[in-house]
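1. Just a sequence and a predicted model for now, questions to come.
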Amino acid sequence: MGRRSYVKAAAACAVGVLAASGCGGGGQEADSGDRLSVVTGVYPLQWLASQVGGDHVGVENLAGAGTDPHELELAPRQIGGLQPAVDDAVSSQGGDNALDVADLVELRTLEQNAGSSGHDHGEGGHGEPGGESGHDHEESGHEEPGGEDGHDHGASDPHMWLDTERLTAAAEGLADRLSEIDPDHASDYAANAEAVTGTLGSIDTEYSEGLAECASRDIVVSHSAFGYLAHRYDLHQISPTGTDPHSEPTPARLAEVAETVREHDIGTVFTEPLGDADAAETIASETGAKTAVLDPVEGVAETSPGDDYPSIMRANLQTLTEALDCS
């Protein structure tokens, strides 16, 4: 069938990404021509591959529209009879052309990303003294969910796409790999990657300016998906669960988060389009806080605040600036 390679990105937990690319021919869609075939397992890298590949690639996302990638199961037709796991598919089929985005970007651990940005929220390891502003960009190493979520906090946090700098590195690395596979269109991939990095740079600037001065820097979220964003923009992520939005928080953990919300006068608890909102709504109900949607951009659902990565990220920024009272 011609050249074939596999690319995976941030393949920790079930929100990993696998991309397969190969020349058109046997087994390709009838209208694919000579385009490379790229398969992803999480929406942000579907968007990224489409932007970088442009007209020269056909992209399929394993997690369909409105599907939570944490629940991704691969059908035999998607992985050729392999075990239903992205990592297994990559290791079995990747060969010399496999690309792991973890080799392109520096992933932070769940423990690093679950920690505080510098607030001192009392006992329980929620924070540490920061600078004069009370914030510190250094890694805190604290475990916000209190170790009750059952996750290995030494493992990598896969939600790297919420840091536009890391996604920029992924775009550049993907362009390089596509150029190796398809050198005839290398200049197009490079130009497309440059356009993507421009978009991501603009979003980063908007976040840096929009979140520079806020009355609060605490974000209470449904699950710990926002560690990269919190670390980059000096926010403090608080979650009743770990990285799995479907894990059940203990009553003690719910009470702990609710007490933090009351103690620090946090006015908004964030839900998300694809995850279970019960815990967040319970905390909001018990504390008098309101709820708002903060999208981890794990997929695009009917209730997402935008229809693609840039529009969702910008909608998230507007939600954050309103909830945190940023000037």
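-> Now that the structure is in, tell me what you want to look at.
2. switch to C-alpha atoms for all contacts and neighbour counts from now on
-> Will do.
3. Would you mind listing the buried residues in stretch 57-67?
-> 57, 58, 59, 60, 61, 62, 63, 64, 66, 67 (16 or more other Cα atoms under 10 Å).
4. Kindly list the longest helix within this protein.
-> For the chain, the longest helix by residue count, based on DSSP state H, is helix 186-210.
5. Packing partners of the following helix or strand past that one?
-> The helix or strand immediately downstream of helix 186-210 is strand 218-221, counting by DSSP states H and E. Contact analysis of strand 218-221 by 3 or more Cα pairs under 8 Å, 6 or more residues apart in numbering; DSSP states H and E lists strand 236-238, strand 268-271 as its packing neighbours.
6. Follow the chain on from the last one and name the next helix or strand.
-> Right, the one you point to is strand 268-271. Per DSSP H and E, the first helix or strand lying C-terminal to strand 268-271 is helix 278-287.
7. what does that next one rub up against?
-> Helix 278-287 has contacts (Cα atoms under 8 Å, 6 or more residues apart in numbering) with 221-222, 240, 249, 254-255, 257-258, 261-262, 268-271, 289-291.
8. how does it look with 10 Å?
-> 220-223, 239-241, 245-251, 254-263, 265-272, 288-292 (Cα atoms under 10 Å, 6 or more residues apart in numbering).
9. next up, a second structure to put side by side with the first:
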Amino acid sequence: MKKTMLATLTIVTALAMAGCGTANTANTSPQTDEGTSKIKVYTTLYPLEYAAKRIAGEYADVANIVPAGVEPHDFEPTAKDMVALSSADLFIYNGSGFEAWVDNAVKGMDKNKTTVVNTTEGLSLLEAAGGHDHDHGHEGEAAEAGHDDHKEGSGAQGHGEHKEGSEAQGHEEHKQDAAAATGSTEEHAHEHEHDHGGTDPHVWLDPTMLKAQAEKIKSALVEKDKAHAEAYEKNYQQLAADLDQLDKDFADMVSKSSKKEFMVAHSAFAYLAKRYGLEQVAISGIDPADEPSPSEMKELVEHVKEHNISYVLFETLASPKVAEVIAKEAGVQTGTLNPLEGLTEEEAKAGKDYLSIMKDNLEMLRAALK
């Protein structure tokens, strides 16, 4: 509560200060080759920054408000950040409760200057899963018509039907037993689910969902800068083609894999699992800071052994400690599955981007699903 109040006070103070500085920043806007000022775009999440840069090209300055190497779940904007946001032409955020500070920030923005884009508005979102949960490929409905077309004939439907039977019932009984033994952990997980508005925000890990977010970004750029609408449309189409190919590559890989279940550090991969008919077993809930109790740790180790899971997958911006302990106890390997909530400083310096990291994720899953 104190942290939230402090963040709110910082935002209000910064926005009050920003009124004096906005005019000066407008006079120093970079110029395009045509001599006109570039529009300023701020994003709250790396995949949105990637999409915005791809679409905007040379006609906008795009920056992510969360620095490289910072876990976005823990991010709170500084007064300097808020002054920068007050000069934005476009402010693009993920929505679905992911950025807890955004609501207060948006309230203080000058809507005549800054267009605010909630990129998950209107999308079909999944419910947030707690820790030590099983996210099935059949949960929820497709975010867009046709998203599941490629799964017909690939075995995804049969996989979903099987899970709706005895396996799904067993999973539910298993979760009820764990909840009874670890009431405080379950309550803590629900607190974090509430922070996310009860929905899973990690939509960008389904390439088709990021494509839908990118289309919203394109539309906002066109509305703000009609002079370059043709360029924005062309760039969007190129990005959409890349995402369509990535989607096809994942579908092809999964169709040739013998397993459909993978274990991850926190439940960031429900949209990816849903898209390709996979099952995510998560050590922690939506927030990677949530940790399982000792009894849950024991159950996870047993689950790895019983289900012949060969990898326990952790991520880049959160501690791998728990995943490493489970892997060691179960006698299996560890690997990295990147939720792309942000780039590490090393990834940024190496020129990694959304596409290259998602291809790395594809290869890691290929190994884990053998």
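-> Received, thanks. This one's a predicted model, so the numbers in the text were calculated from it and none came from an experiment.
10. Tell me how the two chains score on TM-score.
-> Scored against TM-score structural alignment, normalised by the length of the first structure, the superposed chains reach a TM-score of 0.80; 292 aligned residues with a Cα RMSD of 3.2 Å.
11. follow-up on the earlier one: quick one: the longest helix of the first structure aligns where in the second structure?
-> Aligned by TM-score structural alignment, helix 186-210 of the first structure falls on residues 229-253 of the second structure.
12. on that earlier part again, output the helices and strands packed on strand 218-221 of the first structure in JSON lines, with distance to residue 200 of the first structure and mean neighbour count appended to each entry.
-> Converted to JSON lines, those look like this (distance: least, Cα to Cα, whole Å; neighbours: other Cα atoms under 10 Å):
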{"stretch": "strand 236-238", "distance to residue 200 of the first structure": "22", "mean neighbour count": "27"}
{"stretch": "strand 268-271", "distance to residue 200 of the first structure": "24", "mean neighbour count": "26"}
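13. Tabulate those strands in CSV, adding columns for distance to residue 53 of the first structure.
-> CSV is the format used below for these (distance: least, Cα to Cα, whole Å):
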stretch, distance to residue 53 of the first structure
strand 236-238, 34
strand 268-271, 33
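14. Which one of these lies nearest to residue 210 of the first structure?
-> Closest to residue 210 of the first structure of those, according to Cα to Cα: strand 236-238, at 15.9 Å.
15. And the next helix or strand past the closest one?
-> Following strand 236-238 of the first structure in sequence order, the next helix or strand is helix 251-263 (DSSP H and E).
16. Run the angle between that next one and helix 278-287 for me.
-> 50 degrees (axes from the mean of the first three to the mean of the last three Cα atoms, to 10 degrees).
17. mean deviation (superposed) between helix 251-263 of the first structure and the second structure, please.
-> On superposition with the second structure, the mean distance recorded for helix 251-263 of the first structure (mean Cα distance after the TM-score superposition for the first structure) is 1.4 Å.
18. which residues sit against that helix?
-> So helix 251-263 of the first structure is contacted by 121-122, 124, 126, 144-146, 148-149, 218-220, 238-241, 248-250, 265-269, 279-280, 282-289 (Cα under 10 Å, 6+ apart).
19. which of those residues count as buried?
-> Buried subset of these (neighbour count, 16+ other Cα under 10 Å): 126, 144-146, 148-149, 218-220, 238-241, 248-249, 266-269, 279-280, 283-284, 287-289.
20. ok, now which ones touch the spatially most central residue of the second structure?
-> Per Cα atoms, centre = their mean, the C-alpha nearest to the average position across the second structure is that of residue 202, at 3.0 Å. Residues counted as contacts of residue 202 of the second structure (Cα under 10 Å, 6+ apart) are 94, 96, 98, 125-126, 128, 209-210, 267-272, 286, 339-341.
21. 7 Å instead?
-> When contacts are counted by Cα atoms under 7 Å, 6 or more residues apart in numbering, residue 202 of the second structure touches 268, 271.
22. Quick one: end-to-end distance for stretch 207-224 of the first structure.
-> Terminal residues of stretch 207-224 of the first structure are spaced 19 Å apart (Cα to Cα, to the nearest Å).
23. Buried by neighbour count: which residues of that stretch qualify?
-> Applying 16+ other Cα under 10 Å to stretch 207-224 of the first structure flags 207, 210-211, 214, 216-224 as buried.
24. how close does the residue mapped onto residue 259 of the first structure from the second structure get to residue 209 of the second structure?
-> The pairwise alignment with the second structure assigns residue 259 of the first structure to residue 302, based on TM-score structural alignment. Separation of residue 302 of the second structure from residue 209 of the second structure (Cα to Cα): 34 Å.
25. according to the alignment, stretch 48-63 of the second structure goes to what range in the first structure?
-> Taking TM-score structural alignment, stretch 48-63 of the second structure hits residues 45-60 over in the first structure.
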